[in-house]
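S.K.: here you go, sequence then predicted model.
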Amino acid sequence: MLQKQITPAYADAEIRLLYETAFPQEEQIPWDDLVRLIDEMHLDFTAYYDNDILIGFTIVYPRPSFNWYWYFAVKEELRGKGLGQQILNQLIEKYKGQSCVLDMESPRQECANKEQRQRRHAFYLRNGFRDTNVYRCWDDLEMTIMMMGPGTFTLQDWDEIVGELRKYWTWE
């Protein structure tokens, strides 16, 4: 699997389409703002390819106390084939020994895609993430915070990362 670092100059239409179709609109930052943040926030935006075929991408916000796994997407038609597992394995290896945190749509919230959320949650648990028992809500969407590596994650950590993001982009 080939990895390519995404820069503002290389953020192409195919990656944008995956971003805009893989995540609910309420979880998306407008594409042009996200591309601008690559350099401003020093984001680790990586696309994964099989030859020239885009498989998926990850966006990690490296921080001193933990790395924030911000976005992780695999093309819908390629899901269930172990490719997401391969990408996650590469990401875990890249940040080995460091604390890594992610948020995901809560598997405990009643919704139309509850089964999908539960599968995603189980996927992360199988891969060494643990629940932090920190939950945040955006409008009616509950997010579960998961963590891998040393340390803990608190509401104060959440507030800090949101505060950092607000320095670069405001979604109000």
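M.R.: Yes, it's here.
S.K.: CA only for contacts and neighbour counts going forward, please
M.R.: Will do.
S.K.: give me the nearest residue to the residue in the chain sticking out farthest from the centre, chain neighbours excluded.
M.R.: Distance to the chain centre peaks in the chain at residue 51, reaching 23.4 Å (criterion: CA atoms, centre = their mean). Closest residue in space to residue 51, ignoring its immediate chain neighbours: residue 2 at 7.0 Å, by CA to CA, 6 or more residues apart in numbering.
S.K.: take a look at this one as well, against the first:
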Amino acid sequence: MKLKRLKKSTDNYFHQAWELYNDAFPLEERRTLDGQKRVLKRSNYHFEFLINHNQFIGFILWWDLEMFRYIDHFATSKSIRNKGFGKLILNTFINNDDKSILLEVELPASSIDQRRINFYERLGFKLNLHDYKVPSSVDNRKIDLLVMSYPEAISKETLNRFIVNNHPIIFNS
């Protein structure tokens, strides 16, 4: 199995991926379809998906930034969850490059949030407990999240540099 990159919203499997994206993430954490079409044009943005025996498995949306690979969104289809495909996608992603990886998780306020954190930790990600906020995509609120990093934890200073250098690119595209 291999991750394949979508480059346009008219590519095969975009519709299935977009449906999963809208189902898997809260409105305030998602791009609009027009916003997604804009970022697809950026050379450092990757919309990758996995197909297994002609079945859509899931996707990983990520940015190739100067210091990090930043996972913007990651999801697997409901029908195949808990069958090891999420682990397969992330291990493939991890092993494709030596650059450190960042991703965001919700605060561990529910058992589902904690399970998600535990999943990433089993793959070697470290939970960084630094204050971290991202802009809502629907209003002026800031959303409290946490950052996980691979292969090592990051300092508050490194996180602040990431925010200053990359949030304008990630959240205003």
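M.R.: Noted; the coordinates are in hand. In this text the structure is predicted, and so the values were computed from the model without any measurement.
S.K.: residue 24 of the first structure versus the residue farthest from the centre of the first structure, what's the distance?
M.R.: Look at residue 51 of the first structure and residue 24 of the first structure: by CA to CA, to the nearest Å, they are 28 Å apart.
S.K.: list the contacts for residue 35 of the second structure?
M.R.: By CA atoms under 8 Å, 6 or more residues apart in numbering, residue 35 of the second structure lies in contact with residue 173.
S.K.: checking it next. Helix, strand or coil?
M.R.: Here residue 35 of the second structure is recorded as helix under DSSP: H, G, I helix; E, B strand; the rest coil.
S.K.: could you measure from the counterpart of it in the first structure over to residue 95 of the first structure?
M.R.: Using TM-score structural alignment, the partner of residue 35 of the second structure in the first structure is residue 33. As judged by CA to CA, residue 33 of the first structure and residue 95 of the first structure stand 26 Å apart.
S.K.: list the buried ones in stretch 24-36 of the first structure?
M.R.: Neighbour counts over stretch 24-36 of the first structure (16 or more other CA atoms under 10 Å) mark 34, 35 as buried.
S.K.: and residue 58 of the first structure, what does it touch?
M.R.: Counting by CA under 8 Å, 6+ apart, residue 58 of the first structure makes contact with 44, 45, 46, 47, 69, 70, 71, 72, 73.
S.K.: which ones are touching the closest residue to it other than its chain neighbours?
M.R.: Closest residue in space to residue 58 of the first structure, ignoring its immediate chain neighbours: residue 72 at 4.4 Å, by CA to CA, 6+ apart. Taking CA under 8 Å, 6+ apart, we find residue 72 of the first structure in contact with 56, 57, 58, 59.
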